[in-house]
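**Student:** Pasting a predicted model and its sequence here:
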Amino acid sequence: MKTVKICGLQDKAMIDVALDSGAKHLGFVHFEKSPRHVELTALDFLTDYVGMKAMTWVVLAKPELSLLLEIARNASSVQGMQIHGELPIEVVHEVRKIRPDMKFMRAYSVAEENDFPSQEDMNQYDYVLFDAKPKPDDKLPGGNGTSFNWQIMQGFQVDKPWFLAGGLDAGNVDEAILQSGTQMVDVSSGVESAPGVKDADRIREFIAAALN
């Protein structure tokens, strides 16, 4: 069954659009360099607004353990942590001492088959995500609007639920699903009219194309 995650949301109006259109996962970025950044107070407010209508994720880049623990304690409606960068399993265990139910998604940046992680590494997490490897001049670890050769995913076995991300939009998501073999897609910049500005029509069009 195909699943859509809309990432980088910042307000209730776009949350409603995403939910009404069929998104089952919603992402909220806490990373100050990102145009999609939300403060922790807003994170708690927005994920509480979503409630149990969708899986809610906080998206973090190379976070310190102290930040993860703060989120675990104070943002009770966050259901999962999506981590870009190293995520030692010891960190997962520390967070789960506070929130045993917290899910973890490890994001991997790929450009070629040599970038694939080991099965042992992936098996430590609840979900994994494959995004395009940032270019040297990119300021963000994800959400840069670039894609990679989706076909390389066809020969790679993933035993965890996994999302495909990177450069997806309503015009190419069906081909991305076909070429990669994924059933789960994640989009951020591909449903925006400007960096960090979500567009309701683009959200609707993307979800309709992905779920078609």
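**Tutor:** Happy to help now that I have it.
**Student:** Please count neighbours and contacts with C-alpha atoms only from this point.
**Tutor:** Will do.
**Student:** Now do the same contact list for I207.
**Tutor:** 4, 21-23, 170 (CA atoms under 8 Å, 6 or more residues apart in numbering).
**Student:** Give me the buried entries from these.
**Tutor:** 4, 21-23, 170 (16 or more other CA atoms under 10 Å).
**Student:** returning to that earlier point: how about CSV for the contacts of I207, with secondary structure and distance to M55 added?
**Tutor:** Shown next, in CSV, are the contacts of I207 (DSSP: H, G, I helix; E, B strand; the rest coil; distance: CA to CA, whole Å):
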residue, secondary structure, distance to M55
V4, strand, 11
S21, helix, 15
G22, coil, 12
A23, coil, 9
A170, coil, 22
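**Student:** Would you mark the buried spots in stretch 66-77?
**Tutor:** Neighbour-count burial for stretch 66-77 [16+ other CA under 10 Å]: 68-69, 71-72, 75, 77.
**Student:** quick one: contacts of that stretch?
**Tutor:** Under CA under 8 Å, 6+ apart, the answer for stretch 66-77 is 40-41, 43-44, 47-48, 51, 56, 78, 94-95, 98-99.
**Student:** what about it, distance to the chain center?
**Tutor:** 18 Å (CA atoms, centre = their mean, to the nearest Å).
**Student:** Can you show me the strands along this structure?
**Tutor:** Per DSSP state E, the chain carries strands over the ranges 3-6, 25-29, 55-61, 80-84, 103-110, 127-132, 162-164, 184-187, 192-194, 197-198.
**Student:** putting a second one here so we can go through both:
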Amino acid sequence: MSALVKICGLAEVDSLDAAVEAGADFVGFVFHPKSPRAILPEAAAELADALPSEVRKVGLFVDPTDDDLVAVLAHLRLDMLQLHGAETPARVDAVRLEFGLPVIKAVGISTAADVAAAHAYDDHADWLLFDAKPPVDADRPGGLGQPFPWELMRGWNGETPWMLAGGLTPENVAAAISASGAGAVDVSSGVERAVGVKDPARIAAFIKAAKSAGAGRW
């Protein structure tokens, strides 16, 4: 079984095409204004029109209001919503109920205690995304290119499918999968040639490396 791969922060046709051609399972569009990868809903809708149905379209939001979600969904049909802020399990439930879409909940990790705390979301989110916990002074919760100790994920025994993120690159993704037991991986900055600018060659190389590495239980 090969790992599932999500390429996040896409904003250009060539990088989206590279992700699809190389076999990405998920593609992510960032709707967080502070991110250098933020995209307008209208632009994301144009890109999404060219996607095959088997590639799942994920919208990334940080502590969104219902109005924030409505404003994006009015332009773009998404397959999944990714909540990458401080959303509580109750907020995850409310979003799932209100919008009828699966939710990926991102959880910051730096210690084994953070992994254990993620169980609070185990019966609420459809997927969990384990990312490196950002520094206290960070202006955004992800996309910072920082890894965390991947072996910490060997302590995860929840039932929710999960993705590994944080500092992944074409060069280290196979080692990350081996160390963590991840069955799915997510990358953004690790396949860029400049901040916010994806490199089609690195996207293809990342997907090839991840798919060749095998996968864990998910």
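**Tutor:** Yes, it's here. In this text, all values refer to a predicted model and were calculated from it rather than measured experimentally.
**Student:** For L211 of the first structure, state which of the contacts of stretch 66-77 of the first structure is nearest.
**Tutor:** Ranked by distance to L211 of the first structure (CA to CA), the contacts of stretch 66-77 of the first structure are led by T56 at 19.5 Å.
**Student:** Run a quick check on the closest one versus V29, I expect a contact.
**Tutor:** No - counting by CA atoms under 8 Å, T56 of the first structure stays clear of V29, with 11.0 Å between them.
**Student:** Name the residue in those two with the higher neighbour count.
**Tutor:** T56 (27 against 23; other CA atoms under 10 Å).
**Student:** Quick check: the gap between that one and G80 of the first structure.
**Tutor:** 6 Å (CA to CA, to the nearest Å).
**Student:** try D138 of the first structure
**Tutor:** 26 Å.
**Student:** what does A42 of the first structure give?
**Tutor:** With CA to CA as the criterion, A42 of the first structure and G80 of the first structure are 16 Å apart.
**Student:** between those two, who's got more neighbours?
**Tutor:** G80 (21 against 16).
**Student:** Would you map the helices across the second structure?
**Tutor:** 13-22, 41-48, 66-73, 89-99, 112-117, 173-180, 200-212 (DSSP state H).
**Student:** deepest of the ones you listed, which one?
**Tutor:** Highest mean neighbour count among the helices of the second structure (mean count of other CA atoms under 10 Å): helix 200-212, with a mean of 21.
**Student:** quick one: that helix to helix 173-180, angle?
**Tutor:** Helix 200-212 of the second structure and helix 173-180 are oriented at 40 degrees to each other (axes from the mean of the first three to the mean of the last three CA atoms, to 10 degrees).
**Student:** How far off centre is helix 200-212 of the second structure?
**Tutor:** With CA atoms, centre = their mean as the basis, the mean position of helix 200-212 of the second structure lies at 16 Å from the chain mean.
**Student:** Kindly report the same for stretch 133-142 of the first structure.
**Tutor:** So, by CA atoms, centre = their mean, the centroid of stretch 133-142 of the first structure is 16 Å from its chain's centroid.
**Student:** how close does I89 of the first structure sit to S66 of the first structure?
**Tutor:** 15 Å.
**Student:** which residues touch the residue nearest in space to the middle of the second structure?
**Tutor:** The centre of the second structure sits closest to D186, judged by CA atoms, centre = their mean, with a distance of 4.9 Å. Taking CA under 8 Å, 6+ apart, we find D186 of the second structure in contact with 5-8, 163-166, 168.
**Student:** just curious, which of those residues is nearest to P147 of the second structure?
**Tutor:** Distances from P147 of the second structure to the contacts of D186 of the second structure, taken by CA to CA, are shortest for G166, at 4.6 Å.
**Student:** To which residue of the first structure is the closest one aligned?
**Tutor:** Aligned counterpart of G166 of the second structure in the first structure: G166 (TM-score structural alignment).
**Student:** OK, contacts around that match?
**Tutor:** 130-132, 142-148, 186-187 are the contacts of G166 of the first structure under CA under 8 Å, 6+ apart.
**Student:** Tell me the one among the residues you listed nearest to H84 of the first structure.
**Tutor:** Using CA to CA, these come closest to H84 of the first structure at G142, 8.0 Å.
**Student:** That closest one: how many residues sit nearby?
**Tutor:** For G142 of the first structure, using other CA under 10 Å, the count is 24.
**Student:** Relative to F148 of the first structure, how far out is it?
**Tutor:** Distance from G142 of the first structure to F148 of the first structure, by CA to CA: 12 Å.
**Student:** so what sits against both of the two?
**Tutor:** 131-133, 166.
**Student:** Include distance to Y108 of the first structure when you put those residues into CSV, please.
**Tutor:** Output for those, formatted as CSV (distance: CA to CA, whole Å):
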residue, distance to Y108 of the first structure
D131, 6
A132, 8
K133, 8
G166, 11
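**Student:** what's the closest of the residues you listed to D159 of the first structure?
**Tutor:** Taking CA to CA as the measure, D159 of the first structure lies nearest D131 of those, at 17.3 Å.
**Student:** residues near the closest one, how many?
**Tutor:** By other CA under 10 Å, neighbour count at D131 of the first structure equals 26.
**Student:** Tell me the residue in the second structure aligned with it.
**Tutor:** That one, D131 of the first structure, aligns with D131 by TM-score structural alignment.
**Student:** so who does that match touch?
**Tutor:** 106-109, 142, 147-148, 164-166.
**Student:** Filter those residues down to the buried ones.
**Tutor:** 106-109, 142, 147-148, 164-166.
**Student:** so which of those residues comes closest to I177 of the second structure?
**Tutor:** L164 (8.2 Å).
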